[in-house]
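# build me a model:
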Amino acid sequence: MLQTPLCRQLGIEYPIFSVGMGGGMAGPELVAAVSNAGGCGVLGMGGLPARYIRQQIQQLRTLTDKPFGVNIILPMLQEGQIETCLDEKVPFIVLFWGDPKPYIAEAHKRGTKVFIQVGSVEEAKAAAAAGVDAIIAQGVESGGHVKSTISLSTIVPAVVEAVHPLPVIAAGGIANGRGVVAALSLGAQAVSMGTRFLCSEETHVSRAYKERVTRAKAEDTVHTLLFDVGWPNAAHRVLRNKEITEWETAGHPETGKRPGEGSTLGTMQMMGTTVDVPRYAVFPPMPGCTADMERMALYAGESCALINAIKPAAWIVADIIREAETVLAQFKD
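Sure, this is the predicted structure:
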């Protein structure tokens, strides 16, 4: 069995976490499927109100009794988000893009662990000194919002050494069992996968978006600041599309001077409500989206090159573990 100290600490079978993809992309169905399969799912509640987070946690608990986490994006922090997680006795929260220190003491007092995703060794050291329970080291290969500017193979061992004995989770560019083994060999105690689980049946985004990711190559991804309406000055990795190409052709105009700035692309469903999709918004294509996908943020990491089909999350977990165990067995031989 592929177990690490972090697995035993959390009570999970395998060192595989699904990323808490924000805005509800990673909802109860995905999280339950991953956790029930022996991994650990993380709800993506970044940017969502506390009342909705409570509903999602309660719905999740009807689908699984296994450990799970909730992701909160600190630049989008709303009143009551973290308090709700603590009220609901969530096993752990994952914080991103900010200082975890103000939240650690109360979380620990109420029995919730605090993880933080970081993009540098310096950020990891500060988080460790503040008292976090685990650190997710993100490589620049990651899809979605990316704080790191260095590769996974560099940041993981550097962070492991800097914060020892704190557990480190590797994120970015991992989509199969070989990647899991590689991350563990770098010193990580688990991996966190976003793009791989984006292409699961359970993830709450449009199927056309998932299919677009399965057809992509690593070279099709772009590290940019373009899709900033809703979260300015935050770098992200997306698939190249018509919107990016037209912006580049226009000479990379700055925010406020871009083609079609301020217009609306269409609508989509969020939290059961129809919302407008502004041009250059942080929103990816969600179910029921009427906007042109080729003008939206198609978040995906370089690991898209390793994904060729949409599968159930439980199948993905099992396939990754099977391959990882096969690779490890070859080393023993």
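# only C-alpha atoms for contact and neighbour calcs from this point on.
Fine.
# contacts only, for residue 99.
Shown in contact with residue 99 (CA atoms under 8 Å, 6 or more residues apart in numbering): residue 127.
# the same query, at a cut-off of 10 Å, please.
Residues in contact with residue 99 (CA atoms under 10 Å, 6 or more residues apart in numbering) are 74, 116, 123, 126, 127, 130.
# next: residue 313.
Shown in contact with residue 313 (CA under 10 Å, 6+ apart): 18, 29-37, 39, 196-203, 319.
# tally of neighbours for residue 109?
Look at residue 109: counted by other CA atoms under 10 Å, it has 10 neighbours.
# does residue 287 touch residue 210 like I think?
No - counting by CA atoms under 10 Å, residue 210 is not a contact partner of residue 287; they are 11.1 Å apart.
# need the residues touching each of these two.
By CA under 10 Å, 6+ apart, the residues touching both residue 287 and residue 210 are residue 204.
# compare the two (neighbour count), which wins?
More crowded of residue 287 and residue 210, by other CA under 10 Å: residue 210, with 24 against 16.
# longest helix of the protein?
helix 313-332 (DSSP state H).
# before we move on, what SS does residue 184 have?
Under DSSP: H, G, I helix; E, B strand; the rest coil, the three-state class of residue 184 is helix.
# list the contacts of it.
Neighbour list for residue 184: 4, 15, 156, 157, 168, 169, 170, 178, 190, 191 [criterion: CA under 10 Å, 6+ apart].
# and the two most separated of the residues you listed?
Spatial extent of those (CA to CA) is set by the pair 168 and 178 at 18.1 Å.
# the more surrounded of the two?
Each of residue 168 and residue 178 has its neighbours counted (other CA under 10 Å); residue 168 has more, 29 against 18.
# please provide the structure for the following sequence as well, for comparison with the first:
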Amino acid sequence: MVARSQGCGLTTPLTRVLDCAYPVISAGMGGPARSELAAAVSAAGGFGLLGMVRESPDLIAREIAAVRKRTDRPFGVNLIPFATAPDLLEAELQVCFTERVPAMCYFWEVYPDLIARTKQAGCKVLYQVGTLDDAVAAAKAGADVIIVQGVEAGGHVRGSLPLMELLPAVAKVVKVPIAASGGIVDGVGLAAALALGAHGAHCGTVFLATPESFAHDYHKQRIIEAGPDDTVHTDLFAINWPPHSPVRVLKNSVTQAAGNKLWGYLPDNLRREEIGRDDGRPIWKFSTDSPLRSTTGDFEKMSLFAGRGAGAVSTIRSADEVINSMMEVAMSRLKTLAELAK
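All right, here's what the predicted structure looks like:
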């Protein structure tokens, strides 16, 4: 556990690399993580990520500009090359590099050439992984930060190991800063992650349930009403993503109708049934589209992404309140651990 308090911040190798006061990264959730949320997290001392997965270059440019209007603190842009058409990915990258964003965050398969290219463009690289092998590969290729995702995480889930197993294994062999991801929604989780070898936390669910999140209010309300056993790991929500890409979502009528058959679904084999619309395009049942402020339709049947920590999120709080509370509790726990170690 490499952490020390400095003034009102908490300095770790992660905060030094990302130039932030607190070792808390808000996940680049495609859709909910727009400029309002990313800027609020960075302004509060954390590190905000824009979730720009498969978004148009024009939207990315506008969102980057919007973050910079709200804060002068560093932030990053999250893209998923694995799930993006090559031409669109290239256009997305060109916008980010031209705008000289401080950092890029990638997820799923590791592409060493992309890491090298991103570094050459002057951006720091965060890479989210779900296995030990991918963590090693990303670090070897030059990633500045490795985000270790446990199976408890909400949204798309790359690996199959619990965070408590995967994180220490990665920490033993990876020498760059590590952020823990999966079920962390408060200071207790952050302190536990630091004790297991991480240098900070990467959080999605708790930031989705903030006023700054672009998620629909229905999604936020379902999170704060959720209990500890109200999420399910499945590949049932598959349309719009490559095959064999599991997700963790809140239970709903769609998962209930599937019964015990939560696995074995392929995007091309799922029936297209329109249950909503967003920005003029249809939202299909079984798709990976979560409801946003701009979405209309039957929200209950949509993919309501949430990690296993949703049961501990009981109120909608601002990003600033989330970070301040997280740090207060984490510092208290770390102090207690230090005293016990004497």
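# and which of the contacts of residue 99 of the first structure is nearest residue 268 of the first structure?
The closest of the contacts of residue 99 of the first structure to residue 268 of the first structure turns out to be residue 74 (CA to CA; 24.3 Å).
# adding neighbour count and secondary structure, write the contacts of residue 99 of the first structure out as JSON lines.
Below are the contacts of residue 99 of the first structure laid out as JSON lines (neighbours: other CA atoms under 10 Å; DSSP: H, G, I helix; E, B strand; the rest coil):
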{"residue": "74", "neighbour count": "16", "secondary structure": "helix"}
{"residue": "116", "neighbour count": "26", "secondary structure": "strand"}
{"residue": "123", "neighbour count": "19", "secondary structure": "helix"}
{"residue": "126", "neighbour count": "15", "secondary structure": "helix"}
{"residue": "127", "neighbour count": "24", "secondary structure": "helix"}
{"residue": "130", "neighbour count": "16", "secondary structure": "helix"}
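# between those, which is closest to residue 330 of the first structure?
residue 116 (33.9 Å).
# check contacts around the aligned partner of that closest one in the second structure.
Using TM-score structural alignment, the partner of residue 116 of the first structure in the second structure is residue 127. Contacts for residue 127 of the second structure were tallied using CA under 10 Å, 6+ apart; they are 78, 104-111, 115, 134-135, 138-139, 142-148, 178-179.
# equivalent range in the first structure for stretch 144-164 of the second structure?
Under TM-score structural alignment, stretch 144-164 of the second structure corresponds to residues 133-153 of the first structure.
# mind checking the end-to-end distance for that stretch?
In stretch 133-153 of the first structure, first residue to last residue: 22 Å (CA to CA, to the nearest Å).
# and stretch 86-94 of the second structure, how far from the chain's centre?
Distance of stretch 86-94 of the second structure from the chain centroid (CA atoms, centre = their mean, to the nearest Å) equals 21 Å.
# tell me the buried residues in it?
89, 92, 93 (16 or more other CA atoms under 10 Å).
# ok, now how distant is the residue mapped onto the last one from the first structure from residue 69 of the first structure?
Read that as residue 93 of the second structure. Here residue 93 of the second structure is matched to residue 82 in the first structure, going by TM-score structural alignment. According to CA to CA, residue 82 of the first structure and residue 69 of the first structure sit 12 Å apart.
# common neighbours of these two, please.
90, 93.
# mind jotting down where the helices sit in the second structure?
Per DSSP H, the second structure carries helices over the ranges 13-18, 35-43, 57-70, 86-98, 112-120, 132-140, 163-173, 187-195, 205-208, 217-225, 253-258, 319-341.
# of those, flag the one that's most buried.
Across these, averaging neighbours per residue (mean count of other CA atoms under 10 Å) puts helix 205-208 on top, at a mean of 29.
# find me the equivalent region of that helix in the first structure.
Aligned using TM-score structural alignment, helix 205-208 of the second structure spans residues 195-198 in the first structure.
# cool, and stretch 53-68 of the second structure?
On the first structure, the counterpart of stretch 53-68 of the second structure by TM-score structural alignment is residues 46-61.
# how far out from the middle of the chain is that stretch?
Distance of stretch 46-61 of the first structure from the chain centroid (CA atoms, centre = their mean) equals 17 Å.
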